[in-house]
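**Student:** just need the structure, nothing else, for what follows:
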Amino acid sequence: MDLFELITPCHFGLEAMMKREITDLGYDITAVEDGKVTFAGDAEAIAYANIFLRTTERVLLKVGEFKATTFDELFEKTKALPWERFIPQHGKFWVAKANSVKSKLFSPSDIQSIMKKAMVERLKEKYKVDWFPEDQESYPVRVSILKDRVTVCLDTTGVSLHKRGYRQNTTKAPITETLAAALLMLTPWKGDRILVDPFCGSGTFCIEAAMMAANMAPGMHRSFLAESWKHLIPEKCWKDAREDAEDRVDLSVKTNIQGYDLDEEAVRFARENAKLAGVDHLIHFQQRSVAELSHPGKYGFIVTNPPYGERLEEKKDLPALYETLGGRTFGKLGTWSLYVITAYEDAERYMGRKATKNRKIYNGMMKTYFYQYPGPKPPKKKKEQEEM
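**Tutor:** Next up is the predicted model:
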């Protein structure tokens, strides 16, 4: 099979998680940049990346890269790309998204229009036609320009990968599935450890954790745009990847994952979403306030996305809420670890302790902080000690 350059965008600050996932799948990383990781892979890799990767929004197939500072240059260099290798004569093609940072070409609509014209001219010459019906498979193009460097890709995913298919019900300000998975991967939590989210909302942290514990690939029950690109990716690639994903699942795994929320409707939504994901038996959801959080177990994890006052009237409640989370609950749990993502600037102050680590993460355009309070490591199990 031919090798492609594949690009996986991710949240700024979480590139290391993306890199680890790709390496674990067995592919070679070729570049790590702000907000994206590039790797080499064949047609099968496109299927595997879409089905197995937890932390990327989509899988992009790189068509080409070049420098352009004028629209004439953009047109000619776009036209020079081998579009006929990817887009058949009846394919529907358009520039779905263009973004430009620190570049002379900065108008997304002009970039999109000029590049579409260049693609048409190239394909007219190659297919010896004057008109394209564009009545079959879709080939959306995504373009990013950074410091006059143009990267041109085809989107193999379609609907963003954070849409696993299970979250039919949401509460206000939900965390995305891809971000929740990446943050869980940033912690030392493993499937056999206790995990509690006292502000579980629609259940995303708990559901992503349960899917990880059960080794359930996040994309195994959804479809992807490139499944119709049979001239590029044989149907067998998707079939084999899905069968591999099914073979890896272990729904008999024992877990201790709990989600609490004061909002009765949120708890109901979380249960329904977990059922749709097929992991409802691995999670215990309950209507309960953060002040009531207690657990008899040791060395557990609190991983959560508390309210941060999206509306002005909510801000007055935040000091007491964060004091409760950091002092009255976490403070009593001794051996536990606490991981909090929030946009609330005074979180550390009211939790009453400075985080061991504090990572800045952009959740869309919103600047958030991931406060990390790792607890002590549990003692090694007897069997592990005997094997050493």
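**Student:** rest of the way, CA atoms for contacts and neighbours
**Tutor:** Noted.
**Student:** what lies in contact with stretch 31-50?
**Tutor:** With contact meaning CA atoms under 8 Å, 6 or more residues apart in numbering, stretch 31-50 is reached by 1-15, 18-19, 22, 25, 27-30, 58-59, 156-157, 161, 219, 224, 232-234, 237-238, 241.
**Student:** this one as well, want them side by side:
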Amino acid sequence: MTTHRLVATSAMGLESIVADEVKALGYETKTENGKIHFEGDERAIARANMWLRVSDRVKIIAGDFKATTFDQLFEQTKAIPWEQYLPVDAAFPVQGKSVKSKLFSVPDCQAIVKKAIVERLKLAHKRIGFLDETGATFKIEVSILKDIATITIDTSGVGLHKRGYRLGQGEAPLKETLAAALVYISKWNPNRPFVDPFCGSGTIAIEAAMIGQNLAPGYNREFLSEDWPWMSKKIWDEVRLEAEDLANYDQHLDITGTDIDPRMIEVASNNAVEAGFADLIHWKQRQLRDFTTTSLDGVMIGNPPYGERIGEKEEIEQMVQDMGSMMEKHPTWSVYMLSSMEKFEEHYGRRATKKRKLFNGFIQTEFYQYWGQKSPRA
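**Tutor:** Just a heads-up that it's a prediction; the model follows:
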């Protein structure tokens, strides 16, 4: 099998988590903004797509080089051995972006890269005329940053956050990849109770359940590279079999999702059924102030409403204040809240043990972490 230069992309602030995931699969990494570089063969491509919970996509780096003129972009793109990746009938749409570069016209860059690949494939496959592009799809991207062009091939297709279980969602759904990252950051393990008091469509609780039972996030979906002739079906079958063998379906879970809106409880419940957790996650319609528990060493993770409508801000501030007062009665519980609210700590009633800046889409947020006391049992 061939060794490829690969890159797992991530949202800002989550690079270290994705790097840890890639290392856990057995590959050495190098990290830069939003990108985790590693090398691997076809099996690595399949395993990365199957197992990375926090990455957005896995791409092959076909080539990178300096390009300050269109001639340079054309010739160096043409020099890449595209016939090793693309069969003669490949469909290969080209996307592009350019930042702080002399070649700033993205449509022109896309057209030139497309033309260069066509010329290379026609030469390699001894073709005259047009390529029909009726075969498997290879999504190409040319990204130019400070005059350095990087040309990649997307192996994932639909973003890796699309696990396949979310049949319904609320107004501002949390991406599955970010939800999984929140669970990772909390260091929750399946021996501890878990509660999301603002569960919405249930994403955080479902991601926790998948982590708790070690279910591969890509098990129930398909990937673009599965259709590629050089990515054998045998590899994908073996990677899926590995995922099945590593799943711990017998792991007991104590996970609860609550929400004030009964419609969202129904949506979350349906999503959990689709994810295979019909009876493993408890869903309750409940206001936050009605939370009560006799359990120790629990973890509460949530994404409270951001309160963008008139009158909502004061309500949410009061809710955060109530949460802070309530959780003082449960000192062994750890609380983790993702919020864009100014003065969150002031309303909660104490400073967070730790904060981490994260982006929920384009919204800058803080992940406030309040670590619980160790109980005598612990």
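**Student:** show me the contacts of stretch 31-50 of structure 1 that map onto strands.
**Tutor:** If you go by DSSP state E, the contacts of stretch 31-50 of structure 1 have 4, 5, 6, 7, 8, 9, 28, 29, 30 in strands.
**Student:** would you turn those residues into CSV with distance to residue 264 of structure 1?
**Tutor:** Formatted as CSV, those follow (distance: CA to CA, whole Å):
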residue, distance to residue 264 of structure 1
4, 48
5, 47
6, 43
7, 41
8, 37
9, 35
28, 46
29, 45
30, 47
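**Student:** what subset of the contacts of stretch 31-50 of structure 1 is buried?
**Tutor:** The neighbour-count criterion (16 or more other CA atoms under 10 Å) marks 4-11, 14-15, 18-19, 22, 27, 29, 58-59, 156-157, 161, 219, 224, 232-233, 237-238, 241 among those as buried.
**Student:** name the surrounding residues that touch stretch 146-158 of structure 2.
**Tutor:** Contacts for stretch 146-158 of structure 2 (CA under 8 Å, 6+ apart): 45, 49, 57-68, 73, 99-103, 138-144, 223-225.
**Student:** can you give me the strands for structure 1?
**Tutor:** Under DSSP E, structure 1 gives strands at 4-9, 28-33, 36-41, 60-67, 92-101, 138-146, 149-155, 194-197, 256-261, 283-287, 301-304, 337-342, 357-363, 366-373.
**Student:** among the ones you listed, which is nearest residue 249 of structure 1?
**Tutor:** Of all these, it is strand 283-287 that lies closest to residue 249 of structure 1, at 16.4 Å by CA to CA.
**Student:** the closest one corresponds to what range in structure 2?
**Tutor:** Here strand 283-287 of structure 1 aligns to structure 2 at residues 281-285, judged by TM-score structural alignment.
**Student:** what's the mean distance for that stretch versus structure 1?
**Tutor:** Taking mean CA distance after the TM-score superposition for structure 1, the mean distance separating stretch 281-285 of structure 2 from the aligned residues in structure 1 is 0.5 Å.
**Student:** not counting its own residues, what contacts that stretch?
**Tutor:** 205-206, 209, 253-262, 265, 268-269, 272.
**Student:** switch the cut-off to 10 Å
**Tutor:** Outside of stretch 281-285 of structure 2, the residues that reach it under the criterion CA atoms under 10 Å, 6 or more residues apart in numbering are 194-197, 199, 202, 205-206, 208-209, 253-266, 268-269, 272-273.
**Student:** cool, and stretch 347-361 of structure 1?
**Tutor:** By CA under 10 Å, 6+ apart, stretch 347-361 of structure 1 touches 11-14, 179, 183, 306, 308, 318-328, 330-331, 338-343, 367-375.
**Student:** among those residues, which ones are buried?
**Tutor:** Here, 16+ other CA under 10 Å leaves 11, 14, 179, 183, 306, 308, 318-319, 321-328, 330-331, 338-343, 368-375 buried among the contacts of stretch 347-361 of structure 1.
**Student:** residues of stretch 30-44 of structure 2 that come out buried?
**Tutor:** Quick answer for stretch 30-44 of structure 2 (16+ other CA under 10 Å): 31, 34, 35, 36, 37, 38, 39, 40, 42, 43, 44.
**Student:** ok, now stretch 90-100 of structure 1?
**Tutor:** 91, 92, 93, 94, 95, 98, 99, 100.
**Student:** pipe the buried residues of stretch 30-44 of structure 2 into JSON lines and attach distance to residue 378 of structure 2 per row.
**Tutor:** Conversion of the buried residues of stretch 30-44 of structure 2 to JSON lines gives the following (distance: CA to CA, whole Å):
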{"residue": "31", "distance to residue 378 of structure 2": "36"}
{"residue": "34", "distance to residue 378 of structure 2": "37"}
{"residue": "35", "distance to residue 378 of structure 2": "38"}
{"residue": "36", "distance to residue 378 of structure 2": "36"}
{"residue": "37", "distance to residue 378 of structure 2": "38"}
{"residue": "38", "distance to residue 378 of structure 2": "38"}
{"residue": "39", "distance to residue 378 of structure 2": "41"}
{"residue": "40", "distance to residue 378 of structure 2": "41"}
{"residue": "42", "distance to residue 378 of structure 2": "43"}
{"residue": "43", "distance to residue 378 of structure 2": "40"}
{"residue": "44", "distance to residue 378 of structure 2": "38"}
